[in-house]
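J.: Output the structure for:
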Amino acid sequence: MDQDLQQCQNCDYQLKADFEFCPNCGQKVNEKLTLKVLFYNTVSNYFSVDARFLKSFLPLVFKPGFLPTKFIEGKRSRYLHPAQLYLFISVVFFFILSLSTNSQPEKINQELLRTKSSEKASVLQDSIEAKQLDSVDRAEAKAFLKNNKWLGSVPEQKIDSILADPNVNKNDISFGFDELKLDSLIAANASDKEIFKAMEMNDDAGWLKRKFYGQILKFYKSRDGGSILKVIYDKIPIALFFLLPLFALLLKLFYSKKGNYTHHLVFSFYYFSFLFLIFSIIFGINLIWNVSGWLDFLLLFSAFVYFLIALKRFYHQGWFVSFFKANVISFLFLVFILPATATILFVYAFLFY
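T.: Prediction:
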């Protein structure tokens, strides 16, 4: 090999000895592996924390609609890719969210167990009082009917049968079934079939209904609402994976002549990155100290203002049209798409926690 040439360790390309970087693959020549190099390569490869991130972060915050516009125009090497920016900020958000909510499952379980104990005591007390009042009320009713024969001739045996009707003054149960009876069956180690029958499940119930009743029984026994909440938190990234394309679809419906679906998806990536940044600030501040609700409201309101300005700049329409579409899109997303996704997420968490 020529003494004035050296070989790239990555791609074996022949390059001059004074080259610091390989012109073929871009790797630094003869770079020693240190902890600093290892850490930087890991971060830069997965999150692209380099000059492009710094060039992208400030426009993301202070120039709504700027980054998607430049990306569509073809300036894609100067700024961070929308999916990479979304990934990096979302990882930061979920890290802060985990710090803010890591104690919530345990608190919920403690509250549910406390509520269960107080409910049992209340039901027992109500049952005792009901039996005491029941004997007095029935005696008074029986005496009233006997002393008022002018109301009609009612045989004494008929009076007793009417007043002994178990459906008279029947207590309502919050779970939809007799909890005391269910507790006795559970204490007696009754089979699931007997317990489900006490819960008024039909014998011909399908798989989904049986699964639902099984989870109700599981929750009734353990009051483990914390596990449900944990599943919900774990599945939020997957839910957002579907929410972002749906949001882009809404944009496509309202701006059908303003580019193809990919253009709206680019806009959505950058806007959701900004939303994650706002929520990271909100959860981060409340993690350190509890602030008044007006600050949270102000930050959330800024997300709408940002959305309005971004729509105007990216789609090049007037303020009135942009304001109208921003309100309608936000309404449809918050009232229909987001609640539907949250409901599906909760049902999934309940069925598989």
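J.: CA atoms for contacts and neighbours, from now on please.
T.: OK.
J.: contacting residues around L80?
T.: Going by Cα atoms under 8 Å, 6 or more residues apart in numbering, L80 touches 48, 52-53, 55-56.
J.: before we go on, could you also do this sequence so I can check it against the first one:
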Amino acid sequence: MSRSLKECNNCIQQFESHFPHCPYCGQKAGDQLTLNVLFNNTISNYFSVDARFFKSFIPLMIKPGHLPKQFISGRRLMYLHPAQMYLFVSIVFFFLFSFVSRKQVEGFDSAIKKDIEQSHSFRDSIKKAAEVKKMNEYVYEPKSESESPIIINNKFIDSVTKDKPNKSNEIFNTPFNEMEIDSMIVAGASDEEIYRKLGMKADDGYFTKRMYKQILKFFKTKSGGSILQAFLDSIPLAMFILLPIFAFILKLFYFRKGRFVHHLVFSFYFFAFLFSVFSLLVIANLIWKNFPGWIMTLTMFSTFFYLFLGVKQLYGGSYIRSFIKSSAISFLFLSLVLPFALFIMGLMAFLFY
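T.: Prediction:
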């Protein structure tokens, strides 16, 4: 009695249909691509990066759209899982980027401290000029015939003291004076007193009060590096959130070219490519101190052409149509989604640094 045979999507070998898995490669028989399949065991298998990574990395870099097309078609054991590839490459990137970000945070803190020192120096000069102004007009009498009298003109002092008043700011339309806040902190005033001076009211909402608390924290520490560090630390999570949004944009432009999970596969591989490129740029900057900016610019522009060729390979269509759609996808993502994400990241970094 003959038994029916079926073909494995991964290794293209035929086997008897009653087998639940392919006896040649081990892939599940009749495996349909779903969200469960895409994410199943991804975290637990993350560190089991084997030779498939090296087999997948070259096609990822030089053959746009090849890996997602192979994975969607059913060849899921020949190459590294898309989510696994993305996680591994992103971890490598953020490890390398930490060396650069540390220098940026230190430089940011140094710049703020220098600005504060210059501000204090200028305030001292204003204070001295104001004291001299009270003397009306002071004439320095020469001690010898070789010296000339020195006259301090009140008009000059007026121009300095009027044009450069004590620096003040505004929070939620409430003006405050930085010198007064600094003085209250030095004098040991309570936080409640300083909050009132800043303009915080008892009936303000949680968000507003949180903003005032962070502002006072900044005045006390005079450190903007911690805010920048909090912003940089939020990038991995933000990128992971932006990834499905990018897949949704692909779905809008290629609505009839597969389910959402198919576009998510492409997004995983595309973002893995982006992190690979960024990692190479970081390495180049760490090794080559004066790394040419034009090479970096050219490399960044190349990511668009990768997207263009990738959608052409995966979704088909003419080159002109693929170019127009990839341009629209890039514009929509870079002009609307990414700026909004950066704003949210900056706001969250300030609120929770």
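J.: ok, G65 of structure 2 touching Q313?
T.: Yes: here G65 of structure 2 reaches Q313: they are 5.3 Å apart, a contact under Cα atoms under 8 Å.
J.: more crowded one of these two?
T.: Using other Cα atoms under 10 Å, the more surrounded residue of G65 of structure 2 and Q313 is G65, with 24 against 18.
J.: what about the spatially closest residue to the more buried one that is not a sequence neighbour, neighbour count?
T.: Using Cα to Cα, 6 or more residues apart in numbering and skipping residues adjacent in sequence, the residue nearest G65 of structure 2 is G310, 4.0 Å away. By other Cα under 10 Å, 23 other residues sit near G310 of structure 2.
J.: Mind reading off the mean deviation between the strand or helix carrying G310 of structure 2 and structure 1?
T.: Taking DSSP states H and E as the definition, G310 of structure 2 sits inside helix 293-315. Average distance, helix 293-315 of structure 2 versus aligned residues of structure 1 after superposition (mean Cα distance after the TM-score superposition for structure 1): 0.7 Å.
J.: List the contacts of the residue nearest to G65 of structure 2.
T.: Going by Cα under 8 Å, 6+ apart, the list of residues near G310 of structure 2 reads 63-66.
J.: which of the residues you listed count as buried?
T.: Buried subset of the contacts of G310 of structure 2 (neighbour count, 16 or more other Cα atoms under 10 Å): 64-66.
J.: Return the member of those nearest to D124 of structure 2.
T.: P64 (61.5 Å; Cα to Cα).
J.: How about that closest one, nearest residue that isn't a chain neighbour?
T.: The shortest distance from P64 of structure 2 to any non-neighbouring residue, by Cα to Cα, 6+ apart, is to G310 (4.3 Å).
J.: What residue in structure 1 is paired with the one you found?
T.: Mapped onto structure 1 by TM-score structural alignment, G310 of structure 2 lines up with A310.
J.: can you check N36 of structure 2 too?
T.: For N36 of structure 2, no residue is aligned by TM-score structural alignment.
J.: Give me the angle between the helix or strand hosting Y271 of structure 1 and helix 293-315.
T.: Taking DSSP H and E as the criterion, Y271 of structure 1 maps to helix 261-288. With axes from the mean of the first three to the mean of the last three Cα atoms, to 10 degrees applied, the angle from helix 261-288 of structure 1 to helix 293-315 works out at 160 degrees.
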